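In: sequence and predicted structure below; questions after.
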Amino acid sequence: MPTAPAAAEGRRGWLDRLRGNTITRSLSGLFSRNPKLDDDLLDEVETALITADVGITATTEIVEDLRRRMKSREFADAQALLDALRADLLAILAPVSKPLVIDRGARPFVLLTIGVNGVGKTTTIGKLAKRFKDQGHPIMLAAGDTFRAAAVAQLQAWGDRNGVPVVAQGQNADAASVAFDALQAAKARGIEVLIADTAGRLHTQQGLMAELGKIKRVLQKLDPAAPHEVLLVIDGTTGQNAISQVRQFNAAIGVTGLVVTKLDGTAKGGVVFALAREFGIPIRFAGIGERPEDLRVFDAAAFVAALLPESLGGG
């Protein structure tokens, strides 16, 4: 039977970790001034959303909806508009707020992680390994990023730290061969979750993108249903470039879930709305800090609550 994820982490934690990013600062600052309900307010909302990488399409839809309702006198004051904005943002994210569910019957459930260099992919795998092990899943890692010797060593270090076995063949090994060996070993040992790393690649590198298809075909020789999850890791600071990455990776292998990292600090944050609006792919996790526990199950309600003050004049 599938295992449901742990309960969503507290909203206060989201607020504390997201407080510094662009969209939180701009929207909170805008409404903390107790603004007047007029076209100037809508113009400021529009600017804040575009600046935070929400995207032109999603921003236009949101602002035009608010403008129409304001002209129809649906809003008694700016507080009512704030409430409507919160509802509109939540409506975009709610359909993609779908936590990853591990099917214990898969034996093993194969999770293939993909993404460009520098997004925090290998670190995300390490954090996921700790999370799943803490949930009681026997787990194994496959060091399939064979283009970087440091990536293999990094994954092995995460395995040692968490007491998780790692299948590796070293630098320049065939990534599909590593994945095949790992799946064989996982089946033999009764492992429940196998997380396979892959080489970080630019979405424009067609040869490396084609290799993802090879890895998938090789895995399916042992299990026609594998991989059960293709998790694309996206850097929340890359803004609209993330759209191109998702489009290309999805075309190459079929993405079933997203992890958006680095949403704390200087990240603009709005890219999650653009991704949700453009692709509708579930956002499984959000990275809002360096600690393992800062890889959070994505919670649309908690995310939106962290972006906007509850009331005018509130922080």
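Out: Cool, got the structure. Numbering: from 1, shown residues only.
In: please make it C-alpha for all contacts and neighbour counts, starting now.
Out: Will do.
In: and for residue 175, the neighbour number?
Out: Other residues near residue 175 come to 27 when the count uses other CA atoms under 10 Å.
In: over to residue 244?
Out: 12.
In: that one: which element?
Out: helix 241-252 (DSSP states H and E).
In: now do the buried residues in that helix.
Out: 242-243, 245-250, 252 (16 or more other CA atoms under 10 Å).
In: surely residue 267 is in contact with residue 261?
Out: No - counting by CA atoms under 8 Å, residue 267 sits too far from residue 261 to count as a contact (9.2 Å).
In: which residues are in contact with both of the two?
Out: Shared contacts of residue 267 and residue 261, defined by CA atoms under 8 Å, 6 or more residues apart in numbering, comprise residue 236.
In: hmm, back to that, what's the farthest-apart pair in the buried residues of helix 241-252?
Out: Greatest spatial distance in the buried residues of helix 241-252: 242 and 252, 15.4 Å, computed using CA to CA.
In: comparison target below:
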Amino acid sequence: MSNAWRSLREGLARTRQAAFGRIAQLLGATEIQESLWEELEAALLQADVGVAVTEALLARLREQVRREGITRAAILRERLQAELRALLGDPPPLNLGRHPLEVVLVVGVNGSGKTTTAAKLAHRFQQEGRRVLLAAADTFRAAAGEQLEIWAERAGVPCIGGQPGADPGAVLFDALQAARARGYDLVVADTAGRLHTKYNLMQELRKIRNVAAKVVPEAPHEVWLVLDATTGQNALPQAREFHRAVGVTGLILTKLDGTAKGGALFAIAREMGLPVRFVGVGEGLEDLLPFDPTAFVEGLFMDAASAAT
């Protein structure tokens, strides 16, 4: 078993124990009764899967049971896992590794874990052989640049920032110029946390994106929205507004190890169609894992005995 898979299933413990464990119990070795559907609906909603996704899932499962004459709940469990896995889809290849200089823009609301995530991304890409530079384009929060510099030092990645209150677009411009001059091939840019409901702040984010495009053709090559898993269904409106503002290309789910609300991922996947690229399962540099949709769904339904081994 890989360390990544072990970390993922350990990180999913709260979601599994609080919500999906109940679903797994419901769909044990019993016959399918009408009352089971009501209990399953309640359990899916408790798991933060969301009303629309729950209704769609139950409709599909009822149709399969009717059409195929399924009577055992254990088979229904397998079908539910398959439906959840299908919701997550298969992510397209990253738009990275094809250009001399590439830009990843990291966006999200306050407190989602953007700054640490940006540093973890830089570390991961550096481990893969990329020459990475961090851009501290969060000039709004006074401690953000200092925090990113500390993480950058841990990761062994250079960081370029500006004074608190400086124009974040200018900081990114300087970072991109420095990267080009010094022969770096990837810039990971941390941006200020902003409420998705604040129009002016979202406009500022558009300007940062435009700066990247002016300096580097086709940039930003990826725009990743960092979502705090503990927010549950509240992550969905965030995803809508950030996508509308800057064209999000993928999601990063943080704090998955500290919440029972991991089911919200299915609602976001169904409505937005955005791939989940990474999940955060801890505080260390290595605790940002590439998202594996199959392992994610299996981890949600793993029973306690299997999870302990």
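Out: Arrived safely, thanks for sending. What you see is a predicted model, and the numbers here were worked out from it, not measured in a lab.
In: TM between them?
Out: Remark: TM-score between the superposed chains equals 0.92 [TM-score structural alignment, normalised by the length of structure 2]; 304 aligned residues with a CA RMSD of 2.0 Å.
In: what does the following helix or strand past the helix holding residue 244 of structure 1 correspond to over in structure 2?
Out: Remark: after helix 241-252 of structure 1, the chain's next helix or strand is strand 257-261, criterion DSSP H and E. Mapping strand 257-261 of structure 1 onto structure 2 (TM-score structural alignment) gives residues 250-254.
In: how big is the offset of that stretch relative to structure 1?
Out: When structure 1 is superposed, stretch 250-254 of structure 2 averages 0.8 Å from its matched positions, counting by mean CA distance after the TM-score superposition for structure 1.
In: thinking again about what came up before, let me know the closest of the buried residues of helix 241-252 of structure 1 to residue 283 of structure 1.
Out: residue 246 (11.9 Å).
In: tell me the counterpart of the closest one in structure 2.
Out: Aligned partner of residue 246 of structure 1 by TM-score structural alignment: residue 239.
In: just give me the residue right at the centre of structure 2.
Out: The centre of structure 2 sits closest to residue 252, judged by CA atoms, centre = their mean, with a distance of 2.2 Å.
In: that one reaches residue 227, doesn't it?
Out: Yes - assessed by CA under 8 Å, residue 252 of structure 2 is found in contact with residue 227 at 6.1 Å.
In: which residues of the stretch 51-200 of structure 2 fall in strands?
Out: 102-107, 132-137, 159-160, 186-191 (DSSP state E, counting those that start in this stretch).
In: mind putting these into a markdown table with distance to residue 57 of structure 2 and mean neighbour count?
Out: Shown next, in a markdown table, are the strands of the stretch 51-200 of structure 2 (distance: least, CA to CA, whole Å; neighbours: other CA atoms under 10 Å):
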| stretch | distance to residue 57 of structure 2 | mean neighbour count |
| --- | --- | --- |
| strand 102-107 | 31 | 26 |
| strand 132-137 | 41 | 29 |
| strand 159-160 | 46 | 22 |
| strand 186-191 | 36 | 28 |
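In: among the ones you listed, which is nearest residue 15 of structure 2?
Out: Nearest of the strands of the stretch 51-200 of structure 2 to residue 15 of structure 2, taken as CA to CA: strand 102-107 at 25.0 Å.
In: relative to structure 1, which residues correspond to the closest one?
Out: Strand 102-107 of structure 2 covers residues 109-114 of structure 1 once aligned (TM-score structural alignment).
In: average separation of the matching stretch from the aligned part of structure 2, please.
Out: Stretch 109-114 of structure 1 sits 0.6 Å off on average (mean CA distance after the TM-score superposition for structure 1).
In: could you single out the nearest of the buried residues of helix 241-252 of structure 1 to residue 57 of structure 1?
Out: residue 243 (12.6 Å).
In: tell me which residues touch that closest one, please.
Out: Counting by CA under 8 Å, 6+ apart, the residues that residue 243 of structure 1 touches are 274-275, 278.
In: what's around the residue nearest to residue 2 of structure 1 when sequence neighbours are not counted, how many residues?
Out: Closest residue to residue 2 of structure 1 apart from its sequence neighbours, by CA to CA, 6 or more residues apart in numbering: residue 103 at 4.0 Å. Look at residue 103 of structure 1: counted by other CA under 10 Å, it has 17 neighbours.
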